[in-house]
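Visitor: sequence and computational prediction follow.
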Amino acid sequence: MRTMGVHRQGVQRIVNELEKEGIVGFQPNPHHKRAHLVALTSKGQTLFEAAIALQVPWVNDLSKDLSLTDIATAQQVISQMTKHIEDTSNAPGEGSP
């Protein structure tokens, strides 16, 4: 989470709010006594499916004029940039502009 610029407390606050809304629930974690697993409830699953139903046509329209080569090139550039950012973020004395 730290490499994404996200702090545990911020994630916990959001998860707690989602749980109050009935979107997620906590389940026991067989690998850790205190850190529960977070899972979608049926309400959360319904909301997720509704979001995907809106997202799929939107992304298809967004990419309709792009060739597979264009998409592959964009993916490669983004991957290289992400790796560079991660490498420089983890290097001692570097990372912050």
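Guide: Sure, I can see it. Residues are numbered from 1 along each chain as shown.
Visitor: from now on I want contacts and neighbour counts done on CA atoms only, so please keep to that.
Guide: Noted.
Visitor: which residue ranges of the chain form helices?
Guide: Shown for the chain, the helices assigned by DSSP state H span residues 8-20, 42-62, 68-90.
Visitor: out of those, which comes closest to residue 1?
Guide: Ranking these by distance to residue 1, with Cα to Cα as the measure, places helix 8-20 first at 7.3 Å.
Visitor: and that closest one, what does it pack onto?
Guide: Using 3 or more Cα pairs under 8 Å, 6 or more residues apart in numbering; DSSP states H and E as the contact criterion, the secondary-structure elements in contact with helix 8-20 are strand 24-29.
Visitor: could you pull out the buried residues of the strand it packs on?
Guide: With burial defined by 16 or more other Cα atoms under 10 Å, the residues of strand 24-29 counted as buried are 24-25.
Visitor: before we move on, back to that, with mean neighbour count added, can I get the helices of the chain in CSV?
Guide: Written out in CSV, the entries for these read as follows (neighbours: other Cα atoms under 10 Å):
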stretch, mean neighbour count
helix 8-20, 13
helix 42-62, 12
helix 68-90, 12
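Visitor: against that first model, consider the following:
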Amino acid sequence: MNRNSRTPSGDAFAEFAISVLRLAGHLTSEGDRLAQPSGQTSARWQVLAAARHNAMSVADAARTLGLARQGVQRIADLLEAEGLIAYRDNPAHQRAKLMTLTERGKTVLDEITARQTVWADALGAETGEERVRQATMLIADVIAILKERGTRR
């Protein structure tokens, strides 16, 4: 078999991967548009949202978001300087502080979430709930496979 030719399954997966990457770019642009009226970006919004779910370290947030720890640290430090998050002591780790939302951070995140709700409702209705749920399950399956492969190396 020619190593440059893929199987039909490989072709399908390659097309899927390219589509997901293109979608990620569009979602980032849309996220920037939704966050901009509150003076934020998609990246800052992601870190704010991670801090809302529960107090977590920058490293935990980076793992959850699938981002580099250094990038999340830089964003978290900017959010702290703007009074949107605060660092507090972490009983599990002396040096890795926990990020928590401040009241101002909660307000900003609520503003963005309100805009995102309208956007998501409209796009979900146009795309169809069942199709979106199926796509979400497929993406979750691929993520799980990739994580499993990563742990076997």
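Guide: Right, received. Where do you want to start? Just so it is clear, the model here is predicted, and its values are computed rather than measured.
Visitor: of the helices of structure 1, which approaches residue 32 of structure 1 most closely?
Guide: Evaluated over the helices of structure 1, closeness to residue 32 of structure 1 peaks at helix 8-20, with 16.3 Å, by Cα to Cα.
Visitor: what are the contacting residues of that closest one?
Guide: Residues from elsewhere that reach helix 8-20 of structure 1 (Cα atoms under 8 Å, 6 or more residues apart in numbering): 1, 24-26.
Visitor: give me the residue at the spatial middle of structure 2.
Guide: residue 65 (4.6 Å; Cα atoms, centre = their mean).
Visitor: mind naming the longest strand for structure 1?
Guide: What stands out as the longest strand in structure 1, according to DSSP state E, is strand 32-40.
Visitor: quick one: it aligns where in structure 2?
Guide: Aligned by TM-score structural alignment, strand 32-40 of structure 1 corresponds to residues 93-101 of structure 2.
Visitor: please identify the buried residues of the matching stretch?
Guide: For stretch 93-101 of structure 2, the buried set under the neighbour-count rule, 16+ other Cα under 10 Å, comprises 96-101.
Visitor: that one vs structure 1, mean deviation?
Guide: With the two structures superposed, stretch 93-101 of structure 2 lies on average 1.4 Å from its match in structure 1, counting by mean Cα distance after the TM-score superposition for structure 1.
Visitor: returning to what we had before: pick out the most distant pair among the buried residues of stretch 93-101 of structure 2.
Guide: Pairwise across the buried residues of stretch 93-101 of structure 2, and taking Cα to Cα, the largest span is found between 96 and 101, at 16.3 Å.
Visitor: the longest helix seen in structure 2: what's the following helix or strand?
Guide: Counting residues, the longest helix in structure 2 under DSSP H turns out to be helix 8-35. Scanning forward in sequence from helix 8-35 of structure 2 by DSSP states H and E, the next helix or strand is helix 42-53.
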